[in-house]
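S.K.: Below is the sequence, then the predicted model.
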Amino acid sequence: MTDKYDFKRHRRLRSSAAMRSMVRETQLQMDDFIYPIFVVEGNDIKKEVPSMPGVFQVSLDYVKAEMEELQSLGIKAVMVFGVPAEKDEQGTGAFADTGIVQEATRLIKREVPRMLVVADTCLCEYTSHGHCGVIHNHDVDNDASLELLAKTAVSQVEAGADIIAPSNMMDGFVTVIRHALDGAGYPNVPIMSYAVKYASAFYGPFRDAADSTPQFGDRKTYQMDPSNRLEAIREAESDMEEGADFLIVKPAMSYLDIVRDVKNNFNAPVVAYNVSGEYSMVKAAAQNGWINEKELVLEKLTAMKRAGADLIISYFAKDVAKWLGE
């Protein structure tokens, strides 16, 4: 029997769950995910971030248990953010040998050595003013900040970090860090550059978690204007020329066009950062019963991969591991 009408029957490949799974073009898997953690100084601290349900600040004595839980879920990489007890104008805690990220990294590599440690390389959590570099004349001094960022990167690698992830958006940060790592004897440590980081309103909850809100002004002189698309290509191109090994696009959800642009233009792994505001909006809606959290999260994370992300930094990684295991 032939069709009465001359048209394509696309629904044939959607007829059952098994059929849909067989022809699915984009698949999420746990190897895709990097889970951010916030480590604080002190003891016996496991404090939920008020604006990020299910995300905690933890002290060093909780880090081993946290890593073992992540490993049991199939999560193989963490991005470590530090929240120091003391801050100063230079952010010296960022590159101190006993800094909180350095101590957390040593602990992780000692206790759970197979966990890949990605170290956030920035100064904003450590500066008293909350900006990502040294302040001169009420603005961030680009070149003066680079020296401190290079010291931070070397210190983190000496503590055992597997990947350096500089998030400061200073011009030239990749080349300065690359030269510093090479000069210190670490030519094989890759740089996961925050190549395309927008001055976004989606970062608010993170600043609660990392205690990194600027004490004056904003970060619009060094983070990108959300209106700009071609600028993202220029930024990523510079970082690739300077030696970046991964390219991060941050935020992800509202910038999927940029993720695709970066993927199409550069031969390097692209990382989408599913940021705190994107996480908290979903959690708030789910708590109010307005959405199906599992279906929505899996849909939006799949969209990031479909747009071209090879890896996703996400606070949902634990949830996703449980859902994919069902």
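M.R.: Yep, it's here.
S.K.: Only C-alpha atoms from now on, for both contacts and neighbour counts.
M.R.: Will do.
S.K.: in this structure, which spans are helices?
M.R.: Counting by DSSP state H, the chain has helices at residues 17-22, 60-72, 100-111, 142-158, 173-183, 204-210, 230-242, 256-265, 276-287, 293-307, 317-324.
S.K.: So what touches the third one?
M.R.: Looking back up the chat, that one is helix 100-111. 39-41, 60, 63-64, 67, 80-84, 93-94, 96, 115, 117, 119, 155-156, 159-161 (C-alpha atoms under 8 Å, 6 or more residues apart in numbering).
S.K.: what's the angle between that helix and helix 60-72?
M.R.: Between helix 100-111 and helix 60-72, the angle formed by their directions is 50 degrees, by axes from the mean of the first three to the mean of the last three C-alpha atoms, to 10 degrees.
S.K.: chain center to helix 100-111, what's the gap?
M.R.: Centre-to-centre, helix 100-111 and its host chain are 18 Å apart (C-alpha atoms, centre = their mean, to the nearest Å).
S.K.: just the shortest one next, same as before
M.R.: Its chain's average C-alpha position is 32 Å from that of helix 17-22, according to C-alpha atoms, centre = their mean.
S.K.: and the comparison structure, right after this:
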Amino acid sequence: MMKQTLRPRRMRISEGVRSMVQETTLSAKDFVYPIFVVPGENVKTEIPSMPNCYHLSVDNAVKLAKEIYELGIPAVEIFGLPEYKDEIGSSAWDATSPVQRAMKAIKTELPKLVIIGDVCMCQYTSHGHCGKLCGEYVDNDATLELLAKVAVSQAEAGADMIAPSDMMDGRVAAIREALDAAGFINVSIMSYAVKYASGYYGPFRDAADSAPQFGDRRSYQMDPANSREAMKEVELDLAEGADIIMVKPALAYLDIVRQVRDNIDHPIAVYNVSGEYAMVKAAAANGWIDEKRIVLETLTSMKRAGADIIITYHAIDAARWLKE
């Protein structure tokens, strides 16, 4: 029998050897945890389609932020349900809204925790679309002014980073100009540059009460069948001043993450979205999968594909597991 000289298994023979040659590592520092804030006090209500995720009043959001920071997770992204909605979503830039109050309170308690502000209109508008309407069409250019107002209001409240998720053309440039004019030249922009019109968003729309009252968002979010278009969106947002590029959803679009990684040197974020989370939780609750193993494998795949930052509802559990 011929002697075997090439034995890749030698590098898998023990945990110690495997750790030495591991190509991709996962850390709590890679994570961003999304928080949903709501009006009221002492509110902590579980979101039915997202087990272990909660609607939180500002006081409880601060408590959760402290837990997140102690686990070594460096950032939170704050979403919110407003006290009122109207046609143009004016509560989105109201300084007394839960999002702005939560940002201010968390930044006061935890000045080193990075606060990311989601900038969109859907959860603030009475019609549930991501901008100002003209008939049943979202008026792109009229919406830019509103998004800029939201971004500045969040920066004033303490946001370190603005994350526009609306998919309006030109919104990165409009937000950058508004932030700079208001003196927030060091507030960065994490652009949802590659955001697909996905079926994976269902539980989030329950959590944020943001489902459109008519139609859908395919006229502004990307077609899941398109790949080349992703780089067009990335190039446009970088030219407008984006500091970080996001791909959303993550798991079904890892080919897009790799495509973006191979073409740009900027940091890349992915959003491990609510539908991806809910499917894992449901399968784990039925005993069909090993939740810890599946979650860590899934998050590692996102880093392996090229992501630097992972926004995920699994962040708290994953950070604990990684300490074991």
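M.R.: Yep, that arrived. Computed from a predicted structure; not experimentally measured.
S.K.: Of all the helices of the first structure, which one comes closest to residue 52 of the first structure?
M.R.: helix 276-287 (5.4 Å; C-alpha to C-alpha).
S.K.: got the buried residues for that closest one?
M.R.: Burial within helix 276-287 of the first structure, assessed by neighbour count using 16 or more other C-alpha atoms under 10 Å, is assigned to 276, 277, 278, 279, 280, 282, 283, 284.
S.K.: Look up how far residue 98 of the second structure lies from residue 179 of the second structure.
M.R.: 21 Å (C-alpha to C-alpha, to the nearest Å).
S.K.: Who are the contact partners of residue 167 of the second structure?
M.R.: Counted by C-alpha under 8 Å, 6+ apart, residue 167 of the second structure has contacts 192, 193, 195, 220, 221.
S.K.: from those, which is closest to residue 269 of the second structure?
M.R.: residue 192 (8.8 Å).
S.K.: If I follow the layout properly, that closest one ends up in contact with residue 163?
M.R.: Yes: using C-alpha atoms under 8 Å, residue 192 of the second structure is in contact with residue 163, at 6.7 Å.
S.K.: I'd like the distance between residue 91 of the second structure and residue 123 of the second structure.
M.R.: 10 Å.
S.K.: Quickly list what's touching both of the two.
M.R.: With C-alpha under 8 Å, 6+ apart as the test, residue 91 of the second structure and residue 123 both reach residue 82.
S.K.: which residue lines up with residue 74 of the second structure in the first structure?
M.R.: When the first structure is aligned by TM-score structural alignment, residue 74 of the second structure is paired with residue 76.
S.K.: ok, for that match, nearest residue in space, not its chain neighbours?
M.R.: residue 115 (5.3 Å; C-alpha to C-alpha, 6 or more residues apart in numbering).
S.K.: what's the neighbour count on that neighbour?
M.R.: 19 (other C-alpha atoms under 10 Å).
S.K.: Please pull up the equivalent of it in the second structure.
M.R.: That one, residue 115 of the first structure, aligns with residue 113 by TM-score structural alignment.
S.K.: Please name the residues that touch that match.
M.R.: 69, 74, 75, 76, 107.
S.K.: Distance from the chain centre to stretch 41-51 of the first structure, please.
M.R.: Per C-alpha atoms, centre = their mean, the centroid offset for stretch 41-51 of the first structure relative to its chain is 20 Å.
S.K.: That stretch corresponds to what range in the second structure?
M.R.: Residues 39-49 of the second structure are where stretch 41-51 of the first structure lands, counting by TM-score structural alignment.
S.K.: how long is that stretch from one end to the other?
M.R.: End residues of stretch 39-49 of the second structure are separated by 20 Å (C-alpha to C-alpha).
S.K.: in that stretch, what's buried?
M.R.: 39, 43, 44, 47, 49.
S.K.: Could you measure from the residue nearest to residue 76 of the first structure over to residue 82 of the first structure?
M.R.: 17 Å.
S.K.: can you check residue 11 of the first structure too?
M.R.: If you go by C-alpha to C-alpha, the gap between residue 11 of the first structure and residue 82 of the first structure works out to 50 Å.
S.K.: Compare these two (neighbour count), which wins?
M.R.: Neighbours per residue, other C-alpha under 10 Å: of residue 11 of the first structure and residue 82, the larger number sits with residue 82, 30 against 8.
S.K.: Okay, buried residues for stretch 291-298 of the first structure please.
M.R.: So, applying 16+ other C-alpha under 10 Å, buried residues of stretch 291-298 of the first structure: 293, 297, 298.
S.K.: repeat for stretch 253-260 of the second structure
M.R.: Buried residues in stretch 253-260 of the second structure (16+ other C-alpha under 10 Å): 253, 254, 256, 257, 258, 259, 260.
S.K.: Counting neighbours, what do you get for the counterpart of residue 134 of the second structure in the first structure?
M.R.: Aligning on TM-score structural alignment places residue 134 of the second structure opposite residue 136 in the first structure. Residue 136 of the first structure is flanked by 10 other residues according to other C-alpha under 10 Å.
S.K.: Likewise for residue 72 of the first structure?
M.R.: Residue 72 of the first structure: 11 neighbours (other C-alpha under 10 Å).
S.K.: With residue 25 of the second structure instead?
M.R.: 10.
S.K.: Excluding covalently adjacent residues, which one is nearest to the alignment partner in the first structure of it?
M.R.: Counting by TM-score structural alignment, residue 25 of the second structure lines up with residue 27 in the first structure. With C-alpha to C-alpha, 6+ apart as the criterion, residue 27 of the first structure has its nearest non-adjacent residue at 7.0 Å, and that residue is residue 302.
S.K.: Is that neighbour in contact with residue 28, as I believe?
M.R.: Yes: judged on C-alpha under 8 Å, residue 302 of the first structure makes contact with residue 28 at a distance of 6.4 Å.
S.K.: intersection of neighbour lists for these two?
M.R.: Contacts common to residue 302 of the first structure and residue 28, judged by C-alpha under 8 Å, 6+ apart, are absent.
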